Structures are given as structure tokens and as C-alpha cells.
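I would like the atomic coordinates for the input below:
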Amino acid sequence: MKKTALITGATSGIGEATSTLLAQNNFNLIITGRRNERLNALKEKIENETDSKVHVLNFDIRNQQETEKAIQSLPEEWQTVDVLINNAGLAAGLSGIDNGNVDDWERMIDTNIKGLLYISRLVSARMIEKGEGHIVNISSIAGRETYPMGNVYCATKHAVQAITKGMRLDFLKHGIKVSSVSPGAVETEFSLVRFAGDSERANKVYEGITPLAAKDIADTILFVVTRPKHVNIDDILVMPTDQAFSRDFNRKA
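The predicted structure follows:
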């Protein structure tokens, strides 16, 4: 019998790659995001290429009411979520505290922290009723370190690490596994979003190195969610060979 995984932020990057890989490995999927056309295109692709079923939820995870309405709208056959992958997240801007853009701060806090909490609260309640489940929070090397001008983004990912630990304690008695996966530099839309569509600036982030690809993190997530019932991967950090810490790269000329 297939398990069902709910993946937030499935419209691109790690979320899209993870959706595709889990579908290829015997999971049905609930995919969420703000870009409905991309969600429907991914659903069509997966259902054409695998025997997995896909249900689309189009909403903004920053909005508590939208998130509640979306989860409450799930048909009966989609009510049981075995795995929740909290992937939705972003970095916006790169600046000092003294001249940071408050709108960017709000966007990161609302997505990376509050959105994760909103959906985790709803989905975990159903896992508790069942007495099992698995929540995987996608963190970052920025949740382990703080780098210049990354202040608020790093703070949100440090919060993800703390929330993950808190979840693990709270859900221990309910048989719910809780894991975090922290990537280093992954070449996705991440830097393009951070730099407001400036592709030249975004490309420089990965210049001279071989970064991780979205599928590398999808492979890691698949490993985490397919361990035996008695095994939980608490926390895993995945880095490119060319990266030692958040801003330490071996760049080739």
C-alpha cells in the first residue's frame, strides 16, 4: 500500500525534485504551492510517468486562513498524510540589519517559520490520531551558522532547527518521527529569488564550484523517509564537496 506525502513548495527546485522522486518510489502525493499552473503541470507529468496519484492544493502558506481552508478541503481519500515535508521557504535580499528591507524580513519570517508552523499544526493533529507519521523540515547550512548580511534568513533557519527539536520532543509519545535536512549551496531558484530576479548576480553564487542539485537533496529526503519504523534520522547536513562552511568555497578559476 502506498504512503501519502504532503510536500510544500513543490512548484520548483527541491520540492519539485522530491515530488518526482517520491512518486517514483511508491508514494502518492499532495503537492502545494502558490503557482497553480506549475502544480498542475507537475501532477500531469507524475501521473503520466508513474502509477502514483497526485492531489494539488494551491494556496499561500503564509496565510493561516488559506492554509487551514486548503487542508480542510482534502477529500476523504487524502485525509491520511503519512509524511509531511516542510520544504516551502526562501531568502529575500542580502543586507545589514541597519538597512534591511522590512518587507523582505516579513516575507521570510512568514514563509520559513509561520507557514511551517501553520501546516505542521494541522497535519500533525491527524498523525497524532493515527499514532504515527513523519515530519521532515528542510533547513539550511544557514541554520547552523550566521553569515554577513544573512541575518534574518539565518535567524529563520535557526528557528527551523529549534522548532524541529521541539517537535521531536512534543511528538515522541505519539510515535511521530521528526527530521531536518540542511542543504548547503543548491543551484535552484533560491538565489534568483533572493536577488529579485537578477540572474547575473544569482549565477555568481555558483561560479567556479559544482553546487548540489535539487535531486541530491531529494535523494537525501527519500533516504530519510524510507528508514525502518524503529529508525529516525534526526538531523542531516548535506554540502557540496566544494563548500566547507556557509561562505567558504573552493572556487576554480
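
going forward, measure contacts and count neighbours with C-alpha atoms only.
Fine.

hmm, who's touching stretch 126-137?
Contact partners of stretch 126-137, identified using C-alpha atoms under 8 Å, 6 or more residues apart in numbering, comprise 80-87, 124, 160, 164, 174-181, 221, 225.

And for stretch 88-108?
Outside of stretch 88-108, the residues within contact range by C-alpha under 8 Å, 6+ apart are 8-10, 15, 33, 111-112, 116, 148-153, 156, 190-191, 193-196.

now do stretch 45-52
With C-alpha under 8 Å, 6+ apart, stretch 45-52 has contacts from 20, 23-24, 26-29, 53-54.

Centre of the chain to it, how far?
The chain centroid and the centroid of stretch 45-52 are separated by 22 Å under C-alpha atoms, centre = their mean, to the nearest Å.

Could you also give me the structure for this next sequence, so I can compare it with the first?
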Amino acid sequence: MKNALITGATKGIGRAVSIAFAKQGINLSICSRNQQELSDFTTELQQLNPQIKVYGTVADCSKPDELKNFAVFTEKNMGFVDIIVNNVGMYRHVSILNDSDDSFEKQIATNLMPAYELYRFFGKRMVSVGKGHIFNICSVAGINPIAEAGMYSVTKYALLGLNKVMRLEMQQHGVKVTAIIPGSTLTDSWKGITVNPDNMVLPEDVASVITNILSMSAGANVDEVMIKPAPGQL
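This is a model prediction of the structure:
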């Protein structure tokens, strides 16, 4: 039975991936900033598949100390972590010139730093064992920047760059690294905006891609996969 760590697991893509993993019999370590949401979702996952173990801890992944506590908590309870899904992120629809003074630090700390630090925490163990799979949830905005979401585009571009370096470092050690690059996806980022779900990528679509990648042969690595709305980006 495999063990997976997922950041930002109670909403959107993280939630969909957690549910998909639970159905496949994968043990889970998840975090959220909200204790009630975390408790409710942990119970839901456990009921979905009583055969798996689900560990949850409150953590704001943008704060290095809390992120480190989550990593230590996960390793203590699970031992070796087979799968890491770096999902936590924040979206701000604002140009760089009109952005708040703390936006640079805040978005770097949320969209980039957690993936970097979790890689450094778990990476050497994966190398020593010779297996593992890291998924980084990037964004089409990291390839085709959105001027009205300036810093978001910058941080997602940086995350894609980090993914490429991770893959180069890990490929000789039997550890796989994959960038998931969704386009307009129906998550809380669109809260308050009227959209047609049939014109968007669903979180479950992203989860399906990840579970299918995990089912591939040991010799195959999906470097990057882009998932865009069928009618085009919103």
C-alpha cells in the first residue's frame, strides 16, 4: 500500500486527488489551515475507504515552520512517502503594478516555497530508496502569462522551472517528477464569478490524469501534461 502527501487537500484539485487516491487504496497525509474542514474531510476519506490510513494536521504551508511540522508529522506516521502532490496555491487577479506590497512574498511563499522545501525534506530519502513520484500542480499561466494575474504567472513559471530541475536531479535515481499544467479549472478561484462548468476543466479531470500516470509502467515518466478547457481558456 502506497503513502501520499497532499498539500491544500480540502478544496479543489487537492480534494479531488485525495478522493481518487482513497478510492485506489493509497494512505493519505493531508493538511489544511482550517481545523473543521480538515476533520470533516479526514472522516469523509476514512469512510470512503476504511482500509486506508488518513492523517491530517493543521498547517499553513506558506509558513516554513508549519510546513516543516507537516512534513515531520507525515514521516513520523507514515514512514516512507511514495507520492507527493504539491497542490497548495493562491491566485490573485491583479497586475504587478497594482498589486499589494506584500504580494511578492506571499505568492512566492504559497505557490513556490512549499514544493521546494518538501522536495528538500523528502528527496534524499526517495533517492536512497530508488523510487517515488512528485507531482507539481503548475498552471497554463506559467507558460502563457496573464498580465492581469502578474505575480501568479511569475510564481507558476518558477514552479514549472523547479519541476524541470527536480526531474533532472531525480531521473537517474528512479524517482519520477511530473508537472501537471491545468488551464481554467473550476475551483474556489472562480468563486463569485458566473461560469459554465461545461466550458472548464474539473478538479476530477486533474485527479484522473494523476491516477492514470501513476498506473503507468516503471520505465515511463510523464514530464509534463497540459489540460485545457475544450472551448479554450476563459
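
Now list the buried members of the contacts of stretch 88-108 of the first structure.
Taking 16 or more other C-alpha atoms under 10 Å as the criterion, what is buried in the contacts of stretch 88-108 of the first structure is 8-10, 15, 33, 111-112, 116, 150-153, 156, 190-191, 193-195.

Now intersect these with the strands, please.
The strands, defined by DSSP state E, take in G33 from these.

For the counterpart of L222 of the first structure in the second structure, give me its contacts.
The criterion is TM-score structural alignment: under it, L222 of the first structure has T211 as its aligned partner in the second structure. Contact analysis of T211 of the second structure by C-alpha under 8 Å, 6+ apart lists 20-21.

Then the one 10 residues further on?
For N221 of the second structure, the contact set (C-alpha under 8 Å, 6+ apart) comprises 176-178, 213.

Can you find the partner of it in the first structure?
Aligning on TM-score structural alignment places N221 of the second structure opposite N232 in the first structure.

pretty sure its match is in a strand, no?
No - judged by DSSP: H, G, I helix; E, B strand; the rest coil, N232 of the first structure forms no part of a strand; its state is coil.

of the contacts of stretch 45-52 of the first structure, buried ones?
Buried subset of these (neighbour count, 16+ other C-alpha under 10 Å): 20, 23, 26-29, 53-54.

Now render those as TSV, adding secondary structure.
Shown next, in TSV, are these (three-state DSSP):
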residue	secondary structure
T20	helix
A23	helix
N26	coil
F27	strand
N28	strand
L29	strand
K53	coil
V54	strand
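
What residues does the most centrally placed residue in the second structure make contact with?
Nearest residue to the geometric centre of the second structure (C-alpha atoms, centre = their mean): N87, 1.7 Å. If you count contacts by C-alpha under 8 Å, 6+ apart, N87 of the second structure has them with 6-9, 13-14, 136-137.

Do you have the helices of the stretch 51-200 of the first structure handy? List them.
Remark: helices assigned in the stretch 51-200 of the first structure by DSSP state H, counting those that start in this stretch are 64-72, 102-108, 116-130, 151-171, 190-194, 199-204.

So which bits of the fourth one are buried?
By neighbour count, and taking 16+ other C-alpha under 10 Å as the criterion, the buried residues in helix 151-171 of the first structure are 151-161, 163-165, 167-168, 171.

Done for today, thanks.
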